[in-house]
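# Sharing a model that was predicted from the sequence below.
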Amino acid sequence: MKNLIVILICLSFFETGAKSWRLSNNPAVKAGFSTFEAAHAAAAAGDTIYVDGTGEYLSYGHAIITKKLVIIGPGYFLNENDSTQASKIYARLYSMVIESSAAGTEVYGLYFYASGTTHLTVKASNVVISRNFFFQNGYNIIYLNGNIQNVTITQNYAYQIHNNSGTASNIFVANNFIGDRIDMQNTSSGIFINNVVRYHIHTYNSVIKNNIIYGEGSSVVISESYSGNTIANNLYAGNLGSTGNSTNKANVNMSEVFVDFAGNQGYSTDGRWQLKPEGPAAGAGENGIDCGMFGGSAPYVLSGLPPVPRIYEAIVPASGSIVSGLPVIIKAKSQN
């Protein structure tokens, strides 16, 4: 009953012309497919694949996307924040490649994990990568490869973003936590706003605003020497450099910026990066908005909860009766 209700809610969210499929590698769950390859093969362009959480040491492995799909997992840090999902397990993958034939693909709520380098490689245009986790036990990287455009990377908890080949134009990177750095080719361009980044943003011909660079040291900088950038309303833990824009703030004490910068106040892994209401980042962005990943028109969403209705609590008795049936109590919320 619980599984049926989840599927019905999700089906009502998307257009009726496309099909929805359920993927689960839990043997106890009756789903359409148990492997990503099988679900991908059955889905037509424009379909949606809902990916169930996996056990701690299970994974859907390496996914290759060759057609336009919407892929939705349950999110991450599900035990750490309130009212997330009734099931607290993540949909784990080692890696994903979105081939050029899969233009328009959207990926939400997945947990990319491996003991070494994990990656999601985007080779297609008009792709959305949102509310995913790329950060544990290795260099977990979002790669932008080839001549692509109109890629949206928002509200992720990630380690690095790299444009390591080709020209990536009109790239929109906003409201992410980046635990290391962002590096782009000199032929690429985009908008980089309202991110929290540890070390640096190296890009060209781009708008770079309302970010917080929280690390310390000589490498902590938005490189004003890279040509064509508009750099404004950013906060730096280190030196400002030579940008000369008075809206940028250098040598900011990050313990005054975030509610739990040291990570010892009991906040969730992603919740600790929320701003102190009276701190130096509050209202310091362009037009008075907050800097950082929780500022702007589309703030970071705790636990990467995907933009579909979700069941966050379900009470399902083990048995019922002919008289009373099977009383099921479900609590659900919509999610923007």
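Happy to help now that I have it. Keep in mind that this is a model prediction, so the values were computed, not measured.
# contacts, neighbours, all on C-alpha from now
Fine.
# Where is the longest helix in this protein?
Using DSSP state H to assign secondary structure, the helix with the most residues in the chain is helix 2-11.
# And the helix or strand following it, what does it pack against?
Going down the chain from helix 2-11, the next helix or strand is strand 20-23, by DSSP states H and E. Contacting strand 20-23 under the criterion 3 or more Cα pairs under 8 Å, 6 or more residues apart in numbering; DSSP states H and E are the following elements: helix 36-42, strand 48-51.
# ok, and which of the ones you listed has the densest surroundings?
strand 48-51 (a mean of 24; mean count of other Cα atoms under 10 Å).
# Tell me the first helix or strand C-terminal of that strand.
Remark: after strand 48-51, the chain's next helix or strand is strand 62-65, criterion DSSP H and E.
# if we can go back for a sec, chain center to the longest helix of the chain: distance?
Here helix 2-11 is found 23 Å from its chain centre; the criterion is Cα atoms, centre = their mean, to the nearest Å.
# and it, which residues are buried?
The neighbour-count criterion (16 or more other Cα atoms under 10 Å) identifies Ile9, Leu11 as the buried residues of helix 2-11.
# one step back: which one of the helices and strands packed on strand 20-23 lies closest to Trp21?
Closest to Trp21 of the helices and strands packed on strand 20-23, according to Cα to Cα: strand 48-51, at 4.8 Å.
# before we go on, here's another structure to hold up against the first:
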Amino acid sequence: MNQLASFILFLVCTIATGNVHAKIWRVNNNTGVARDFAQPGNAVASASVLNGDTIHIEPSLTNYSGFSSNKRLVWIGPGYFLASGIAFEPANTGLQATALPANIDNITLAAGAEGSRFMGIYFGNFNIGASTGNIWIEKCRFSGGVIMSNAGVVYSNITIRKCFFNHNCSINAVAASPGSVSGLVIENNIFNGDIFANLSSAEFGSGGNIFRNNTCGWFRGGILYGFYVANNIFTFLNDMGNLFAVSVVKNNIFASAVQTLPGTAVGNQLGIHFNSVFIDDFVNAVGSIDHRFMLRAGSPAIGTGVTISGYTPDCGAFGGPDPYRLSGIPAVPTIYSLTVPTSIPQGQATMSVQLSTRNNN
């Protein structure tokens, strides 16, 4: 992205998210681009960046360095699966004028980061650390996973929504004290392939934990203990074992015909092969990776979720009242088309720039 395009993107986002009380800061590690900070860690460390401010992580070919945050901030990136020509990652075209993501190697949330929000960023590992919660992670992509690992920390009200997890990614609470996680909402995510989910009785005993409308591979080495598990699609063809101990399990779709379920489970469909569920058969591999998990016409996942107040949602990440959004496009206006002259005649005071924007609420 050239400097003009970067500035226009910043201007549109400023109009969308700015207010009189908080400031928007630009983080950009590209050479020759005007910015407030080159790295996100520099922004956190700055005395000028205050709780409630917004940090725009701008597109780059180079990953941003890992850092720790002890401030309540809003973090916004451009999304993912935007660039064509990347092996095994076809793009969702026409969503952003820039095809580059904003990759952050890793982040750790320290005490003081409670209330932070994250959108449209590609993370390696996301460690909630010593932050006690009230964290909102939406429309992000992960190559590592989300970790709650500080023993003795009482985590609460953590929401992970509409995210894309790469193969072998995880949501882990491996070192937290018993009963230390409550109000964890995991919904409308795509887990691409098998995931290691250590969400077990040692950590999840306080209730209010929800696992809903996700599209999943299979779980290795963990269970969903004490969760409300509804409207999900599990594509693993074999029995995943006693995954749902002490959980409420309703209206999920399982590829396995012999999945072990608690006696209280109701409304679940077993033996539903994913070739009849999704728009792509995963052999011909048509479209972007997340697009392939959309439901095909006549899918057994259509209209088979848990009915609430007369509304019966589809199962999977693209179901429910607020479904997964392709490429994790944040809910701010974006520039999806931009034409800028490569040069202008000497002495000419103006130039013509064409851009197209859309609202992504």
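Thanks, I have the structure now. Keep in mind that what you see is a predicted model, and the values were worked out from it rather than measured.
# just to revisit the earlier point, mind putting the helices and strands packed on strand 20-23 of structure 1 into CSV with distance to Leu235 of structure 1?
Below are these laid out as CSV (distance: least, Cα to Cα, whole Å):
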stretch, distance to Leu235 of structure 1
helix 36-42, 41
strand 48-51, 37
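# For Gly104 of structure 1, which of those is the nearest?
Between Gly104 of structure 1 and those, the tightest spacing by Cα to Cα is seen for strand 48-51, at 12.3 Å.
# now for the closest one, which elements pack on it?
Under the contact rule (3+ Cα pairs under 8 Å, 6+ apart), strand 48-51 of structure 1 is packed against strand 20-23, strand 70-72.
# As CSV, the ones you listed with distance to Glu37 of structure 1 and mean neighbour count would be great.
Formatted as CSV, the entries for those read as follows, by distance: least, Cα to Cα, whole Å; neighbours: other Cα atoms under 10 Å:
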stretch, distance to Glu37 of structure 1, mean neighbour count
strand 20-23, 10, 20
strand 70-72, 13, 21
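# Let me have those in CSV, extended by distance to Ile289 of structure 1.
As requested, these are exported to CSV (distance: least, Cα to Cα, whole Å):
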stretch, distance to Ile289 of structure 1
strand 20-23, 38
strand 70-72, 30
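# Which one of those lies nearest to Gly32 of structure 1?
Proximity of these to Gly32 of structure 1 was assessed by Cα to Cα; the nearest stretch is strand 20-23, lying at 5.5 Å.
# Just give me the mean distance for the closest one relative to structure 2.
Relative to structure 2, and after both are superposed, strand 20-23 of structure 1 has an average distance of 0.4 Å to its aligned residues, where the measure is mean Cα distance after the TM-score superposition for structure 1.
# Specify, as a residue range, where that strand falls in structure 2.
On structure 2, the counterpart of strand 20-23 of structure 1 by TM-score structural alignment is residues 24-27.
# just stretch 81-100 of structure 1 next, same as before
Counting by TM-score structural alignment, stretch 81-100 of structure 1 falls onto residues 92-111 of structure 2.
# how far is that stretch from where the chain is centred?
The chain centre lies 10 Å from the centre of stretch 92-111 of structure 2; the measure is Cα atoms, centre = their mean.
# What residues sit buried inside that stretch?
For stretch 92-111 of structure 2, a neighbour-count test (16+ other Cα under 10 Å) marks 92, 95-111 as buried.
# what about the aligned residue in structure 2 for Tyr199 of structure 1, neighbour count?
If you follow Tyr199 of structure 1 across to structure 2 using TM-score structural alignment, you land on Trp218. Here the number of neighbours of Trp218 of structure 2 (other Cα atoms under 10 Å) works out to 20.
# just Val353 of structure 2 next, same as before
For Val353 of structure 2, the neighbour count with other Cα under 10 Å is 11.
# now do Ile65 of structure 1
Number of residues near Ile65 of structure 1 (other Cα under 10 Å) recorded here: 20.
# ok, it touching His40?
Yes - when contacts are counted by Cα atoms under 8 Å, Ile65 of structure 1 is listed as touching His40 (7.4 Å).
# For the spatially most central residue of structure 2, give me its contacts.
Of all residues in structure 2, the one closest to the mean position by Cα atoms, centre = their mean is Cys163, 2.2 Å from it. Taking Cα atoms under 8 Å, 6 or more residues apart in numbering, we find Cys163 of structure 2 in contact with Ile137, Glu138, Lys139, Cys140, Arg141, Phe142, Asn188, Asn189, Ile190, Tyr324, Gly328.
# residue in structure 1 matching it?
Across the two structures, Cys163 of structure 2 finds its equivalent in Asn156 of structure 1, going by TM-score structural alignment.
# ok, and the closest non-adjacent residue to that match?
Nearest residue to Asn156 of structure 1 in three dimensions, chain neighbours excluded: Arg131, at 4.4 Å (Cα to Cα, 6 or more residues apart in numbering).
# Nearest to Ser319 of structure 1 among the helices and strands packed on strand 48-51 of structure 1 would be which one?
Proximity of these to Ser319 of structure 1 was assessed by Cα to Cα; the nearest stretch is strand 20-23, lying at 25.4 Å.
# Look up how far Val74 of structure 2 lies from the one in structure 2 that sits across from Gln335 of structure 1 in the alignment.
With TM-score structural alignment as the criterion, Gln335 of structure 1 lines up with Asn360 in structure 2. With distances taken as Cα to Cα, to the nearest Å, Asn360 of structure 2 is found 17 Å from Val74 of structure 2.
# And Asn29 of structure 2, by the same measure?
If you measure Asn29 of structure 2 against Val74 of structure 2 using Cα to Cα, the figure is 19 Å.
# quick one: the strand or helix carrying Ile153 of structure 1 to structure 2 mean distance?
Of the helices and strands defined by DSSP H and E, Ile153 of structure 1 is found in strand 152-154. Per the superposition on structure 2, strand 152-154 of structure 1 and its aligned residues are separated by 0.4 Å on average (mean Cα distance after the TM-score superposition for structure 1).
# which residues are in contact with that strand?
Counting by Cα under 8 Å, 6+ apart, residues outside strand 152-154 of structure 1 touching it are 126-131, 171-176, 300.
# so which of these comes closest to Pro309 of structure 1?
Minimum distance to Pro309 of structure 1 across these is 14.9 Å, recorded for Arg131 (Cα to Cα).
# what lines up against that closest one once you look at structure 2?
Structural alignment (TM-score structural alignment) places Arg131 of structure 1 against Lys139 in structure 2.
# Could you give the number of residues near its match?
29.
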